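Colleague: could you look at this predicted model? Sequence included:
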Amino acid sequence: LCSLFFSLSISYSLSLHQMRSDEDGLQAVDELVRTYRHSCAWFLGPFYNMVRLFHPDYVKPLLLAPASITYKDELFYGLMRPWLGQSLLLTNGTKWSRQRRLLTPAFHFDILKNYIYIFNKSTNIMHENWRRLLAEGKKDFNMFEYVSMMTLDSLLKCTFSYDSHCQECSGKSDEYISAIFELSDLAVKRQRYLPHHWDWVYHRSAEGRRFRRACEIVHSFTAAIVQDRRSKIDQQGPPESFTQTAKRGYRRTVDFIDVLLLSRDENGEGLSNEEIKAQADTFMFAGHDTTASAISWVLYNLAMHQEFQDRCRSEINDLLSGRDSEEITWDDLSSLTFTTMCIKESLRLHSPISAVTRYYSQDMSVPGERIIPAGSICLISIYGTHRNPDVWPNPEVYDPMRFDPDKSKQRSSYAFIPFSAGPRNCIGQSFAMAEIRVVVALTLRRFRVLPGSKPVKRFYMIVMRTEGGLPLMLEPLMPAQE
């Protein structure tokens, strides 16, 4: 395979230093992109090799490939299978196609509108905590800590109609929430320690036993809710759609589990309890940490660029001026034009997910008459594509005007791919963007966000984070709501 890559004129690198996920490692990737511009081959010890791609023209044919020939590789995704099961994230072929069709209604706009009230409420709780802590004299706020708990709070309500009160517990978490955090950490550690890639080694290790125990907790929680909800629907019929009555709490509205239980394919068959459990576990995994990272980095970038923060705040204040309530509605989201530009530029510069990986059952053609052999792992670098100087002039500069509609028309639609693209794009991207806009708008309405007391060094876990947290300072702008 090595000689084949040479003959195809694909640049290569043997530097394991560039596999690091800290600030130095990310800067090494920046240098890699500046050097090779479109792609390179990587060799990870004697066992794995891959092609890494970071230019829209090279990424496009891979992301557009039909689902019938596109597969998730076991190197990166297979290690999560004991946790996430046969979910949309991990399945392939006809099974994936059927699941995608059945899950699509769960992310229809009519369903997403239901969740805006939840986003507002969870954000209000976070802001109340911030005001209390500011009154007690707190200065630096680790955004990841607070925003991650807030997005988890929202996701539990949207997925299960479960109010964990996790934002109000002074750092104490219930067993399920603790298990979610532990599984995320253990998944990263396993991926980075090669001997633990073999199940028979990992399951005998202390970390493997912790992973199995956390899986049991998460699976038991989800299975109990799915079984109970199916029984209630069988006895009482489906819940009513979202109404003002439901909004005021007199009756529970439709959540993610309800939609999955009620979905039917063309043959009138629905998802099994096991399939629903896998989708819900995946939604919890993929939904809270990525969105928390995105929100935290938006606030960081606006703290570092007060002129853009002021312009966003002016847009938000104009939108909410004269209203009795500060609640952001679904219809408001389309009016947050400049704020959305700032969010997108932050997603470009600090994309929560650094890459997606695939392999293909047939040879894949990329520009320059190059061929990627069937079965090769293809790492589609979101980070590299977003920072490619051939696509983004001065890519390290935060400039929301890149996303002015006129400028966006001039770029490839595969130059900006924070949610991936093509048939296997992120099914929850509209959900995520709605939550990000609500949280950012309410936060800028009520607080001025300022840089923290220490410099930030990036660090990728499953998502883009920082070493030692992301400290920011907050200055309240309005009295707390009643």
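Modeller: That came through, no problem. Residues are numbered from 1 along each chain as shown.

Colleague: only C-alpha atoms from now on, for both contacts and neighbour counts.
Modeller: Will do.

Colleague: for burial, what's the neighbour tally of residue 269?
Modeller: Neighbourhood size, residue 269 [other Cα atoms under 10 Å]: 11.

Colleague: nope, residue 361 is what I was after
Modeller: 13.

Colleague: residue nearest the centroid of this protein?
Modeller: Centrality entry for the chain: nearest residue to the mean C-alpha point is residue 290, 2.9 Å, by Cα atoms, centre = their mean.

Colleague: next one for the comparison:
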Amino acid sequence: MPDSALLPPAPTDGLPLIDISATGPGPAPLQQAMELSRRHGPALVRRLHGRDALFVSDLDLVTELADETRFAKHVGPALENVRAFTADGLFTAYNDEPNWARAHDILMPAFALGSMRIYHPVMYQVSRRLIESWDRAAHSGSPVDVPGDMTRMTLDTIGLAGFGYDFGSFEGSEPHPFVEAMVRCLEWSMKRLARTPGSDHSAADAAFKADADYLAQVVDDVIAARADAPEGDDLLGLMLTARHPDGSALDTANIRNQVITFLIAGHETTSGAMSFALYYLAKHPAVLDLVRREADALFGDAADPEPTFDEVGRLTYTRQVLNEALRLWPTAAAFSRHAREDTLLGGRIPLRAGQPVTVLAPMLHRQPVWGDNPELFDPSRFTPEAEAARSPHAFKPFGTGERACIGRQFALHEATMLLALLVHRYRLVDHADYDLTVKETLTLKPEGFTLALVPRTSADRKHPALPGHAPVEERTAAPDTLPARVRPGTGVLFLHGSNYGTCRGLAEQLADDVAALGCDTAVAPLDTHAGALPTDRPVVVVAASYNGRPTDDAAEFATWLDGAPDGAANDVTYAVLGVGDRNWAATYQHVPTRIDERLDALGGTRLCERAAADASGDLNATVRTFTTGLRAALLTQYGDPDAAPADTAEPEDAYEIREIGGGPLDAAAARHGLVPFTVTEASSLTAPDHPRSKRFVRLALPEGVTYRTGDHLTVLPAQDPALVERAAAAFGVGLDTVLDIRARRPRRDGLALDRLLTVRELLTSHVELGQVPTPDQVALLAEANPCPPEKAALGALADDPRTLVELVEDHPALRGALTWPHLLDLLPPLKPRHYSISSSAERSPAHADLMVSVLDAPARSGRGRFRGTGSTHLAGLRPGDTVLARVQPCREVFRVPNDSETPVVMIAAGTGLAPFRGAIADRGALLAAGTPLAPALCYFGCDHPRGDFLHADELRAAEAAGAVSLRPVFSEAPEAGHAFVQHRVAAEADELWALLGSGARVYVCGDGARMAPGVRDAFRTLFRDRTPGADDAEAERWLAGLIADGLYVEDVYAG
């Protein structure tokens, strides 16, 4: 990305040109730009020390700028300054930096609907900290610092929800030092824009560097706190463990940049939005009364309500208030775009490729489309009807396009819940008759804004409900006048378009629901029916949009549908449930609406009307309503007239008989597609005194099962018998008790059971015992605990590392208090584990070998040992035992080639050697048959040559035969200073560079938290040192090119 000084100058022909060099932008550059726009119109050029900047706020111009085919995000001077401490984080990355797309794709699931539900309890937990602080202020009669407390809350929320790190901001009277350093960094970024050329700013720059170093240190501490347990569904867990679809992962430096970015963006802007909302509520009693009434109607007269995730979605007027505050003062108040090619903006402003344009969001939000008095605070501007009548580009508080704020739903959910809780609990008193003063530090906040608080009473909360706020109807059954079931043989196909699982989950939920009517159901991605839809059964589409485009599993279907000939949907009966987020107004429901309209135009028949579910509203209420309509429509059109209502049905037989054949795990095996494999060999791969055991397990393949070298084996484990006994004792249940567990409705993610079973069988083979409960599950434990002190202790837990068994042991009142429905909600179904096959299909087609690293480490709770479920199970196997498993093909790009043209570099640590052992054996068989092969190098890391040099004799024999050149590295006995594989890779860079020049392919397998990033760093250094003038960015692009071309492939994990 070129320096901004080298960009084309701003066009000035026909536009007002205002030179502010004499005065500078002052302490409030955004508000100065707003005033210039008021005086000179919605398109102007501002000049500062010879540099021109084009500012616009006209709706038509902004609509053009939102066109991703013509314009892209521009990292302007302000963000260039922020890059000094966030580098290639999501907000400040250049569009062409590989880490932007990589991080965006990896992190998007963290902001999907399912993740929002996970974050909700953390948001509530931190809101309680704020409320406790405000209760103390109310009791003492002290006013509260609104922006300061909002900052404390939002910092703790993003720290805990995103990274599992507690800043403890309410534990002292002063802000956390991270906040102070961050604010100073933002102020430095803003003030740097106004510097006079030639002035000395070395002292300010030195102070900034100290602050930036402190931010980096705090973030390094956050990351280090997770080093021993990187897994998790939060942002940091994804960054440490997840891989991009191309196989790449985020490097250590980029993870730091992303954490700093989210800590800033995740709390600084959200706290400003809530502060402005509270300011406007304090100044508009009529609006405050409506917000209070909405909260009181939802929460009742409880002083300490605990809203659910779905209840927050019902706070529609509160959201309107928040949106109106964001309209007047969007806390990230400007964003820049640049032209992809030479073009005319608005048919009159010439722009050259790369030319930036800055959108002033507050002035866009004051354009005529907002009415005659846009300065007036009026939440009615955001009723659904008003929003539908207005251009989606008129409201841009979070930027635009795919570079818009990724965390907007997180921020709005947090803010909506908190506003409702605060107005429900307190009367807000504007004791100082505050006049709004907006403070700028690149973001905006009301400076010096305080409120006095008066606790509300139960009587205060009793008033008539607001119109339109009747309780939500939970019933999803069909009307009694319809048949009870559909005709036998009636099928329904559910097709989903889902990138992150929300629509797939809803499709499965709907399928389970209509299966109760007797329907034969199937669930599949939309792309599986690109080309034709069935006419023998109705089709229900559950789809979302991704920046206005189809999701990955619906792209082919959408292309086919757009080009399908007239009549292509004749005789197709269909229904569409669209899922979206109104925050993305420009593309809300775009794809599901298009599918519904195209199917109608092509001759299809609607089974029921399209429903639009809003992820940031009451999505579940929409889904319930759609489910009710779908069930009624199915029973109306396909109902069995002979299916009498339940109360007039024929008398049932005295007994219900089920014949159950097969084994006790057949249902689980069928669920996961597993078959029995027999163990033929089992032994240790490490020396007896080695502290980290690794086991060799050989399995005979069942008849008809084959594999290819490099494939994986998916295994269903069993729990350690000692842990099973411990769990039963904690829960207060007998191991020999027999259970008859029947799902009220079939669930694809439920327990796979088809028979009676004992508690021992349930705990051993069907549920997870080593997982840490989610916040929702801890809340369930608190609710079920009959002991008040223990209930309170459980309610106060946050990010606790204890497993369910440990929590129940530590709260003995729970023993016997948890019913079986409770326990089954708390114990997830046991999941299969995945292992790389280490044998060669060429040499050993009848069996599959595994290398198993046995996880046995101190428990994160600090009590006893934690033993991995899968590895402990496999480590205990002996010849003659059986395991349920299946062969899982690896990615084709990870298959090691065996030819005379392609050199191979294999890099592994520990049992990551597994797929390479098989590849080396393949090469040995080919060489023995006279096939010439290109060179192959194998770097692999061990602890000690006498401790864990895995399959040493076999590999040395392969090297002697010419199949491979071994490059072992021993961390406890380093040779030539090489403790880890990346060290030896760096030392032998000349040889590797030559092989890369000959078309070599690099394969990396094993530890994704430390080894794989280290190897990537070594390869980037290899390129940079041998490419004159290359910098870090060019090295990154080179490595990204290797990955994109399949020349550098990873199969890594973290743990």
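Modeller: That came in fine, so what should we check first? For clarity, every value in this text was computed on a predicted model and none was experimentally measured.

Colleague: before we move on, the earlier item: so which strand or helix has the residue nearest to the centre of structure 1?
Modeller: Element membership of residue 290 of structure 1, judged by DSSP states H and E, is helix 273-304.

Colleague: residues contacting residue 315 of structure 1?
Modeller: 336, 338-339 (Cα atoms under 8 Å, 6 or more residues apart in numbering).

Colleague: among these, which are located in helices?
Modeller: 338-339 (DSSP state H).

Colleague: of the contacts of residue 315 of structure 1 - the most surrounded one?
Modeller: Most surrounded of the contacts of residue 315 of structure 1: other Cα under 10 Å gives residue 339, at 25 neighbours.

Colleague: any idea how far the aligned residue in structure 2 for that residue is from residue 1001 of structure 2?
Modeller: Aligning on TM-score structural alignment places residue 339 of structure 1 opposite residue 318 in structure 2. Counting by Cα to Cα, to the nearest Å, the gap from residue 318 of structure 2 to residue 1001 of structure 2 is 56 Å.

Colleague: before we move on, what about residue 349 of structure 2?
Modeller: Counting by Cα to Cα, the gap from residue 349 of structure 2 to residue 1001 of structure 2 is 49 Å.

Colleague: so which of these two has more stuff around it?
Modeller: residue 1001 (23 against 16).

Colleague: just give me the match in structure 1 for that one.
Modeller: Checking TM-score structural alignment: residue 1001 of structure 2 goes with nothing.

Colleague: also residue 116 of structure 2?
Modeller: Checking TM-score structural alignment: residue 116 of structure 2 goes with residue 112.

Colleague: tell me the contacts of its match?
Modeller: residue 431 are the contacts of residue 112 of structure 1 under Cα under 8 Å, 6+ apart.

Colleague: for residue 438 of structure 1, see how far away it is.
Modeller: 13 Å.

Colleague: same check, this time on residue 80 of structure 1
Modeller: 31 Å.

Colleague: report how many residues lie close to residue 228 of structure 2.
Modeller: 11.

Colleague: wait, a strand at it?
Modeller: No - Residue 228 of structure 2 sits outside any strand when classified using DSSP: H, G, I helix; E, B strand; the rest coil, being coil.

Colleague: quick one: it from residue 172 of structure 2, how far?
Modeller: Distance of residue 228 of structure 2 to residue 172 of structure 2, given as Cα to Cα: 29 Å.

Colleague: ok, residue 515 of structure 2 next?
Modeller: 55 Å.

Colleague: of the two, who's got more company?
Modeller: Comparing residue 515 of structure 2 with residue 172 by neighbour count (other Cα under 10 Å), the higher total belongs to residue 515, at 19 against 8.

Colleague: from residue 492 of structure 2, how far off is the more buried one?
Modeller: For residue 515 of structure 2, the distance to residue 492 of structure 2 - Cα to Cα - is 9 Å.

Colleague: name the residues contacting each of the two.
Modeller: residue 521.

Colleague: check which helix or strand the closest residue to residue 938 of structure 2 other than its chain neighbours maps to.
Modeller: Once flanking residues are discounted, residue 938 of structure 2 sits nearest to residue 906: 4.6 Å by Cα to Cα, 6 or more residues apart in numbering. Residue 906 of structure 2 belongs to strand 904-909 when elements are defined using DSSP H and E.
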